[in-house]
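Undergrad: everything below, folded, please.
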Amino acid sequence: MILHASTQDLPCLREVGINPSKLFDTELGGRIAGLPRVGLGPLLESLMGVSLAKEHSAVDWSTRPLPHEWLNYAALDVELLIPLRNKMYELLSEAKKWKWAEQEFASILLAPPAPPRIDPWRRTSGMHKIKKRDQLAVIKNLWIARNEIAQTHDVSSGKLLNDAGIIELAIHKPTTKKDIEKTLRPIGMRARWSENMSTWISAIESAVNAPEDQWPPMKSGADTLPPIKLWRERFPEKYAPLTHARFAIETLSHDLSIPAENLISPEVIRRICWAPPAASTAALDVAAVAEAMAGLGARSWQIEIVAAPVASALLEREPREVPAPEEPESEPSVD
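TA: The predicted model follows:
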């Protein structure tokens, strides 16, 4: 099967019983080939000299039924995938990257379904503004209520109430229609947000009136690492190897003309530096690092390229300094 940005489409295809045994992802292929722009339109323009019509790209695709002209537009988006695949294969073969791409495509098909997220409401955009647990309780209630309405009516949740609105309601905790409108007006109150006003009020009141022991903790129980900005001060022994590993990956990325995140997942590098294999911080141990990378899901071609430089980075004790941005030259003063 030929898809563009397959990780977006495969879950939907599997829901209707379509489970491809082979895959060619033209978007991922473009990344591995080192092309600067890998959207479907730019790829068709640069590789085949074809421009896609985009008159329906910004329409509301949750509309049902979809108008006939929209269906035609969607069909034209995949009409040229076969010749694009052939051109991409040529590029990857010439660059001696086809084996890399094969492993990446296979890994997408073999990847297990993502486990349900722990506390998915914590991914609400703007959470950095939240400092109190009662505010988290409001966010949780509003997010769950919004999600239930969205699923029931098959509509994008952001159209019912966007994340910025949820954050503002959590900070101010209004419990009347008038106060909610006053809170949301500065960020651009939408008429549709009022359609479920009673639900929003109920969600906020329930959170406000809940006993403190029912408020969510500030940190979730998910297996997440601390933010990188905390590593330098609190975990310098982990931060130093990370800076050197990142530099090595960026250098390889430039030399091989492949984005760093496709050369190796940044999460793999973070986890290796956070919990390095036993003894790998005392002596160079490429085999242990390679084994750890494989356990975290890295492919063999990735391990072959990056295991050795990452193993070397684990021996570093001082962080690699990030160069400060150059100051613009000031013009000479005129006396």
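
Undergrad: going by C-alpha atoms from here, please, whenever you check contacts or count neighbours.
TA: Will do.

Undergrad: just confirm Met88 contacts Phe24, I think it does.
TA: No. Using Cα atoms under 8 Å, Met88 is not in contact with Phe24; the gap is 9.6 Å.

Undergrad: buried sites along stretch 158-175?
TA: By 16 or more other Cα atoms under 10 Å, the buried positions in stretch 158-175 come out as 160-171, 173-175.

Undergrad: and what of stretch 11-21?
TA: Result for stretch 11-21 [16+ other Cα under 10 Å]: no buried residues.

Undergrad: could you list the residues in contact with the strand or helix carrying Cys273?
TA: Assessed by DSSP states H and E, Cys273 sits inside helix 266-274. With contacts defined as Cα atoms under 8 Å, 6 or more residues apart in numbering, helix 266-274 is touched by 225, 238-239, 241-242, 245-246, 260, 289, 292-293, 296, 298, 310, 314.

Undergrad: I have a second one here; can you model it like the first so I can compare?
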Amino acid sequence: MNDKLDEAKRMIPKAPQRVVTIEDDAALAAFVAGLADRDWIAVDTEFLRERTYYPKLCLVQIADTDHIGLIDVLALSDLTPLAGLLTDARVRKVFHSAEQDLEVLYQSFGTMPAPIFDTQVAAPLLGFDDQMGYARLVEALLDKKLPKGHTRTDWSHRPLPDGALDYAADDVRYLAVAYPMLRETLAAADRLDWLAGDFERMVEPDRFDVDTRAAWRRIKAWNRLAPVAQQVLAELADWREREAMAADRPRRWILADAPLIAIAESQPTRDIDLADTPDLPVRTLERHGDALLNCVARGLTRPAEVLDPNAGPPDEATRRRIKTGMRALARAAEAADIPPAAVASRADVAAIVAGRRDGRLLRGWRAEVAGRAVVEAVESARTDAARGC
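TA: From the prediction side, this is the model:
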């Protein structure tokens, strides 16, 4: 594997240098038209979400092998050509760590960019670390050290600070070089097709459709509550999520976690009791007091059950089987020269121990590399335990 990668490094193509900033609709249409015959483009986004529920798209960077376009979304009135390019099935969109980019593009255009390639997902199949950052990958592949800075830039501000556009351009400049290297090396190792299923699942729209009924999962301390309080919390979290979405404001601006948990615990039924909630802002009480009391009332009518019975710590026997499965995963991943974390997580192994056979570890290349070995190890441990070995 390393030999194939070293060979690819000896033929590193030149990075695109020509950069154009696109600030009017005609320029966008012309830029997109020039990419119509490309097989792939490198894509990155800059956005802001500190003051909103939904991420606010500010800049889209696109590169091919020759040039880079910095698309100032905030300056444009017609983004139809951009949306068309990103959803064109003939053009593969290359990202690094695509999750947040896909979310902001889906929320902005109502449709998912596809097909895609994610260099962060692909790199571990060539022996790189799992979840490797863009700068580290560029340095490892291209021996190019990217300057740090602008990670806290307010991309909605105009004009942008000095150096910000150069920083944004670099995010696709070297991605356009790294992608062909990774693709060709994976193809030579017969691993390129392994990624198809992963990339298809990454662009399933329901991954980014919010289920407000499951909003309680975002609250870290939910499982410390009594079952009745958990049910009240689920109603409160559902309400808060819907309010945040409707107002397009961060959920913490609607109501922070601490008072949400306090209400779930105290379960007030009157305004005067609700007013005693620690850290509950007076303005929130005035605006949403009735809604909060209604959430409590609905929660108290629900069955007093734990929200997720499987969320607690496993018993000793289960922990031993998970440990056995993790050892099998590590051995199989090492044999394939892939970081174990890129193959599966502890939660994936725990699902197999629990008897589930529908997880990602038993699909596609993961099943071939490690999934079957993990199942065999877990079942063997279960049999040995039953025999008293």
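
Undergrad: let me see the TM-score of these two.
TA: Here the superposed chains carry a TM-score of 0.66, computed using TM-score structural alignment, normalised by the length of the first structure; 280 aligned residues with a Cα RMSD of 3.8 Å.

Undergrad: out of the buried residues of stretch 158-175 of the first structure, who's nearest Lys131 of the first structure?
TA: Of all these, Lys131 of the first structure sits closest to Ile171, with 9.0 Å by Cα to Cα.

Undergrad: how much space between the corresponding residue of the second structure for that closest one and Val296 of the second structure?
TA: In the second structure, Ile171 of the first structure lines up with Glu265, judged by TM-score structural alignment. Separation of Glu265 of the second structure from Val296 of the second structure (Cα to Cα, to the nearest Å): 10 Å.

Undergrad: likewise Leu175 of the second structure?
TA: Per Cα to Cα, Leu175 of the second structure is found 50 Å from Val296 of the second structure.

Undergrad: what do you get for Arg251 of the second structure?
TA: Where Val296 of the second structure is concerned, Arg251 of the second structure sits at a distance of 19 Å (Cα to Cα).

Undergrad: would you confirm that Thr45 of the second structure belongs to a helix?
TA: No. Counting by DSSP: H, G, I helix; E, B strand; the rest coil, Thr45 of the second structure is not found in a helix; it is strand.

Undergrad: that older thread, so which bits of the helix holding Cys273 of the first structure are buried?
TA: Neighbour-count burial for helix 266-274 of the first structure [16+ other Cα under 10 Å]: 268-274.

Undergrad: nearest spatial neighbour of Leu233 of the second structure, chain-adjacent residues omitted?
TA: Ala264 (5.1 Å; Cα to Cα, 6 or more residues apart in numbering).

Undergrad: can you pull up the most central residue in the second structure?
TA: Closest to where the C-alpha atoms of the second structure average out (Cα atoms, centre = their mean) is Glu99, at 3.6 Å.

Undergrad: give me the element the counterpart of Gly149 of the second structure in the first structure is part of.
TA: Structural alignment places Gly149 of the second structure opposite Lys54 in the first structure (criterion: TM-score structural alignment). Counting by DSSP H and E, no helix or strand carries Lys54 of the first structure.

Undergrad: gap between Lys54 of the first structure and Ala74 of the first structure?
TA: 10 Å.

Undergrad: between the two, tell me which one has more neighbours.
TA: Neighbour count, other Cα atoms under 10 Å: between Lys54 of the first structure and Ala74, Ala74 has more, with 13 against 10.

Undergrad: next, the contact list for the more buried one, please.
TA: With Cα under 8 Å, 6+ apart, Ala74 of the first structure has no contacts at all.

Undergrad: for it, give its distance to Glu267 of the first structure.
TA: Remark: distance between Ala74 of the first structure and Glu267 of the first structure (Cα to Cα) = 34 Å.

Undergrad: just Thr26 of the first structure next, same as before
TA: As judged by Cα to Cα, Thr26 of the first structure and Glu267 of the first structure stand 24 Å apart.

Undergrad: picking up where we left off before, element containing the aligned partner of the residue nearest to the centre of the second structure in the first structure?
TA: In the first structure, Glu99 of the second structure lines up with Thr7, judged by TM-score structural alignment. Using DSSP H and E, Thr7 of the first structure maps to helix 6-15.

Undergrad: got the contact list for that helix?
TA: 3, 19, 25, 108.

Undergrad: from those, pick the one nearest Glu181 of the first structure.
TA: Nearest member of these to Glu181 of the first structure, counting by Cα to Cα, is Leu3, at 43.8 Å.

Undergrad: grab the nearest non-local neighbour of the closest one.
TA: Nearest to Leu3 of the first structure is Asp25, by Cα to Cα, 6+ apart, at 5.0 Å.
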